[in-house]
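Engineer: Predicted model follows, preceded by the sequence.
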Amino acid sequence: MNKTTLNPLAKLIGIWKGNTGIDLAPKPEEDENNPYYEILTIKPVDIAIENAEEQELTAVEYHQVVREKSNDKVSHSETGHWIWDKDNNMIMNGFSIPRGVCVLATGELKAVDDQLTFSVFADGNNDHGGIVQSAFMQKKANTKSFKRTFEIKGNTLSYTQETVVDIYGKVFSHIDENVLTKEG
């Protein structure tokens, strides 16, 4: 039996689509609010994950593709994992984007009735995760912190995330929100 079916991450597995996304993005002159749609594909990781013969983890892998409604252009592509440490009730979200940025954000999983909430956070001072970025990104669009909350109830997944970025001579809260529905 696949370990993923024995834990809360199993609720994530599938293809999720949403077309009500809002992206508040920094620009040099005037910040933009870009409506978007996306596809989020989540698959099980079919291996037992063990660290130092002490820690057992379960994971799912995902790929997120976001397109702007105005021109159908891909504005964001993200590949990563959601990882669950049952013994410590810790949820981890490790991902990379092809701009030279990688994040490991950590937090808690909460289950109330039939709703799951995953909340994770990372910054440069976080003992439980961190942000790694290329020299170019450190200089031009330095990510200071990242937080994300996923809420899953039935076939609906809603999320909000905030990436604090030092860009264009200012510190900016880049915010993304969407509601997705599981297909099939």
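Structural biologist: Now that the structure is in, tell me what you want to look at.

Engineer: Could you use CA atoms for every contact and neighbour count after this?
Structural biologist: Fine.

Engineer: Give me the three-state assignment for Phe136.
Structural biologist: The assignment at Phe136 comes out as helix when based on DSSP: H, G, I helix; E, B strand; the rest coil.

Engineer: what's the helix or strand for Asp127?
Structural biologist: Using DSSP states H and E, Asp127 falls within no helix or strand.

Engineer: For the residue lying closest to Glu32 once chain neighbours are set aside, which residues are in contact?
Structural biologist: The spatial neighbour of Glu32 that comes closest, neighbours along the chain excluded (CA to CA, 6 or more residues apart in numbering), is Ala25 at 5.3 Å. Ala25 sits next to Asp31, Glu32, Asn33, Asn34, His174, Ile175 when contact means CA atoms under 8 Å, 6 or more residues apart in numbering.

Engineer: okay, now the one to match up with it:
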Amino acid sequence: MDVFDKAVGGADIVSCLGPLSGLAGTWSGEAGIDVAAGRHGPVETPYRERLQFEPLGPVVNGPQLLYGLRYATTAWPLGCDDPFHEEVGYWLWDAKAGQVMRCFMVPRGVTINAGGDASADATAFTMQALLGSTTFGILSNPFLDQAFRTVRYDLSVELHEDGAFSYHEDTHLQIHGVEGIFHHTDCNRLTRITD
């Protein structure tokens, strides 16, 4: 059987998403906490977020067959109308390799391709990207690479029995003129608002 014969379409795509299948749809959450670097130390910002996952696939890379979710997210500080964060990208599932991937860009000029191992029925999984990796890596624009270099990105995701999902991400930054690593973290718990 040719890899192209294995493709499925329409509503069947969700059944091919492995551990990502529970994420398809539009989600909202108001329990977000962002911890970012400020002039005088860490600054904590509560936020609300809207996240949309649209199934796609198959994506055929020769013998590799991927299914995934096209996604976009926007986050607003609580009580504010203007967003402080946006992302666009893809969450992908490689069933043969047993890997989840998240490829995304933020409008600050940063691109991250993170990945990790998972089983098809996993309800919790992690992904990671490292600066300098030729597979799961990080790219930044010249200013950010010098002033706020991202050296590592860690993401953990959990799908809950009540239908919600939560995430925790830790972006490890080397800030120019500051010793050590700053952990820029974001976490939220979201509920589905549409399928």
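Structural biologist: Structure's in. What do you need? The model shown is predicted, which means the values in this text are computed figures rather than measured ones.

Engineer: Now the TM-score, please.
Structural biologist: Remark: TM-score between the superposed chains equals 0.90 [TM-score structural alignment, normalised by the length of structure 1]; 180 aligned residues with a CA RMSD of 1.7 Å.

Engineer: follow-up on the earlier one: a markdown table for the contacts of Ala25 of structure 1, including distance to Glu56 of structure 1, secondary structure and neighbour count?
Structural biologist: As requested, the contacts of Ala25 of structure 1 are exported to a markdown table (distance: CA to CA, whole Å; DSSP: H, G, I helix; E, B strand; the rest coil; neighbours: other CA atoms under 10 Å):
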| residue | distance to Glu56 of structure 1 | secondary structure | neighbour count |
| --- | --- | --- | --- |
| Asp31 | 43 | coil | 12 |
| Glu32 | 43 | strand | 13 |
| Asn33 | 41 | strand | 13 |
| Asn34 | 40 | strand | 16 |
| His174 | 34 | strand | 18 |
| Ile175 | 33 | strand | 19 |
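
Engineer: Closest one of those to Asn142 of structure 1?
Structural biologist: The shortest approach to Asn142 of structure 1 among these belongs to His174, at 12.0 Å (CA to CA).

Engineer: For the alignment partner in structure 2 of the closest one, give me its contacts.
Structural biologist: His174 of structure 1 is assigned His184 in structure 2 as its aligned equivalent, the criterion being TM-score structural alignment. By CA under 8 Å, 6+ apart, the contact list for His184 of structure 2 reads Asp34, Val35, Ala36, Ala37, Asp170, Thr171, His172, Leu173.

Engineer: redo that, cut-off 6 Å
Structural biologist: Val35, Ala36, Asp170, Thr171 (CA atoms under 6 Å, 6 or more residues apart in numbering).

Engineer: What's the match for the second one in structure 1?
Structural biologist: This means Ala36 of structure 2. Under the alignment defined by TM-score structural alignment, Ala36 of structure 2 corresponds to Ala25 in structure 1.
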